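[1] Below are the sequence and a predicted model; questions follow.
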Amino acid sequence: MTSSSDTPIARRAYASFADRYDAFAPGKPHNALYERPASLALVGDVAGLDLLDAGCGSGICSEKLAQAGARVRAFDVTPEMAAIASQRCAGLDIEIRVGDMTKPLDWLADQSVDGVLCALALDYVETLKPVFSEFHRVARPGGWLVFSMGHPMRDWADARSRGEKSYFETNRWGMHWGGFGEPNPYVESYRRPLGDILNGLVDTGWTLDRLVEPLPLPEMETVDPRHFAELSLAPAFICVRARK
C-alpha cells in the first residue's frame, strides 16, 4: 500500500477538492483572465497538430486544444482529475489517462508529438530536469514546449513560500487556498529560483523561445478589481515557450 509520504503532493491535494476545482477553475479570474490566456497565446494555432497536455487537471485546456483542431493526449497524476477530464472531453479527439510526469512517459513514443503544454503543474515537481528531458524525448524536431508556473520572484517575496530559505534554494511549502469553496484545501508546492528553471530547459536540449510575465486581461478589472490591481503591478506566474 502506498503511504501518504509516497503520494505525489499534487495528487494528495487535488484529490481532496477535484470537483470543486472543476466548478471554479473554468471561470476563476486568475485562471480564465490571467494565466490561461497567456499560455494559450504562446501555444498559438494547433489545428492538425499532435499535442500532449501534461498535468491536464480537469481537462480545461485539453478541451480547448481539441476544439481548435488538435489531436490531444493528456494525463494527470490525480485519478479524480483525470476522470473529470474524461467527462469534459467526451466526444473530442482526446486520449486521457492517469500518469506521473516525474516518471517515464513510457506510453509515448520518441518524437510522437508536435507540442507539449504543461500549465501550472511543474510547481508540484521537485526536480525539473528529468521532466524537461522526457518532454524533449517525445517532441518532434521543431516542436515546442509551453509551460506556466509560479513566478520565482513572487514566490520568494512572499514570506509564506520563502520560509527560512534564500532565493537560491528550492523549498517545499504549503498553504490553504481560498477561491475554491469550503473547506479551504491545503496545497503544497515547490518554490525555486529562475535559473534552475531556465538552465534546466537548456541542459535538456530545449532552446528558450519566449518568456512572458503576463498581465491580466482588461475585463478582470470588473470581476476582480483587487487582484487586477495586484497583478497589474507584479506578476504571479511566468509562461515560457521553448523549442526543440
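    Good, I have the coordinates. Numbers count the residues shown, from 1 in each chain.

[2] going forward, measure contacts between C-alpha atoms and count neighbours the same way
    Noted.

[3] Quick one: the strands in the chain, in order.
    Ranges of strands within the chain are 50-54, 71-76, 94-98, 113-119, 139-150, 171-176, 186-191, 207-212, 237-243, based on DSSP state E.

[4] try this one side by side with the last:
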Amino acid sequence: MHCRSKVLYGMLTTALGIALTACGGNGDGGGLEAGAPQESAAESGSGSGSGKASPAVKAEWSPALAMGQPAPGLYETQVSGGGKFQVTATKIVKGTPKQLKDGHYIDADRTLEGGTPYFVYVTYTLKEGKPSVVNSDLNSHAVILDENGEKAAERPVVHTGYVEGGCPVGQIYLGWDVGETRTRCSIYIAKAGSPQPARLAWNLNATTADDYKKGVSWGWTTTQ
C-alpha cells in the first residue's frame, strides 16, 4: 500500500507539471519563468521603458487669414434659424479704459477695472437659404484667443459696445435677402493681466483650444 501511494502521488505530480507547461508555466514553451515580475501596461510604454505616458501632442494653428479675407466655405448657424453665410472679420478696434467707464462696464463688473476693450467687426453675407431669426447675434461664434488657443478676452453680459468711438448702434432689420451683407460689431474685454491676443477665431462647434486652432481664424491686427 505504501508503494502504491508513492506511485499514485508521482503520477499526479507529473500530470500537474504537464498542465502547467501547456498553460505557459516554467517549461520550455516560452512562458514566464517562475517568480518573474509581470510588466503592467502602464510600465510597458512604447519601447521606452520609462513607465511614463507620452505627452499629448497639441494642435498647431491653422494658417491665419488676413483681416478682410473671407473664411473658406459657408456657415449655417443655429442662432440665425437657417441660411448659409460667408463670414469675414473686417477689423478690430482697440478701445480705452475711458470707454469701459463711460459704458458702465466696470460698474457692472469690478473685475474689469484696468481692462482693455476691443471692438470686433465681422461681416456676414447671406449666400443661401432664408434665416428665420432676422436680427440674430451672429458674433456669438467669434472669440479672441491667445497663442495657446485659450480665450484672451470675453464678451460681457451686456455686450453692445455702444459708446463713443466704439460699436455703432446696430440697425434693426425686417428680413434677409440672398446676397445681402451686414456687419456686426461686438465688444470684448481683456482683463488686466490677460495674455496677449493672437487670433480672432470664428467657430460654430469648437469646445477646446485645439478645436479653435484647427478652425478658421484671423491674425491679430488692431486699429486705434
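    Done, it's in. Because the structure is a prediction, the values reported are computed rather than measured.

[5] tm score of chain vs chain?
    With the length set by TM-score structural alignment, normalised by the length of structure 2, the two chains reach a TM-score of 0.24; 88 aligned residues with a C-alpha RMSD of 5.4 Å.

[6] I'd like to know which of the strands of structure 1 lies nearest to residue 161 of structure 1.
    strand 171-176 (5.8 Å; C-alpha to C-alpha).

[7] helix or strand right after the biggest helix by length in structure 2?
    For structure 2, the helix with the greatest residue count under DSSP state H is helix 2-22. Later in the chain than helix 2-22 of structure 2, the nearest helix or strand by DSSP states H and E is helix 41-44.

[8] Which one, of the strands of structure 1, ends up nearest to residue 13 of structure 1?
    Per C-alpha to C-alpha, nearest to residue 13 of structure 1 of the strands of structure 1: strand 186-191, 5.3 Å.

[9] rewinding a little: kindly reformat the strands of structure 1 as JSON lines containing distance to residue 65 of structure 1 and mean neighbour count.
    Below are the strands of structure 1 laid out as JSON lines (distance: least, C-alpha to C-alpha, whole Å; neighbours: other C-alpha atoms under 10 Å):
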{"stretch": "strand 50-54", "distance to residue 65 of structure 1": "8", "mean neighbour count": "25"}
{"stretch": "strand 71-76", "distance to residue 65 of structure 1": "7", "mean neighbour count": "24"}
{"stretch": "strand 94-98", "distance to residue 65 of structure 1": "9", "mean neighbour count": "20"}
{"stretch": "strand 113-119", "distance to residue 65 of structure 1": "10", "mean neighbour count": "24"}
{"stretch": "strand 139-150", "distance to residue 65 of structure 1": "13", "mean neighbour count": "21"}
{"stretch": "strand 171-176", "distance to residue 65 of structure 1": "31", "mean neighbour count": "14"}
{"stretch": "strand 186-191", "distance to residue 65 of structure 1": "26", "mean neighbour count": "20"}
{"stretch": "strand 207-212", "distance to residue 65 of structure 1": "20", "mean neighbour count": "15"}
{"stretch": "strand 237-243", "distance to residue 65 of structure 1": "16", "mean neighbour count": "22"}
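
[10] Same list, those, but as TSV with distance to residue 38 of structure 1 please.
    TSV is the format used below for the strands of structure 1 (distance: least, C-alpha to C-alpha, whole Å):
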stretch	distance to residue 38 of structure 1
strand 50-54	16
strand 71-76	20
strand 94-98	22
strand 113-119	10
strand 139-150	9
strand 171-176	25
strand 186-191	21
strand 207-212	8
strand 237-243	7
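
[11] so which of these comes closest to residue 9 of structure 1?
    strand 186-191 (6.3 Å).
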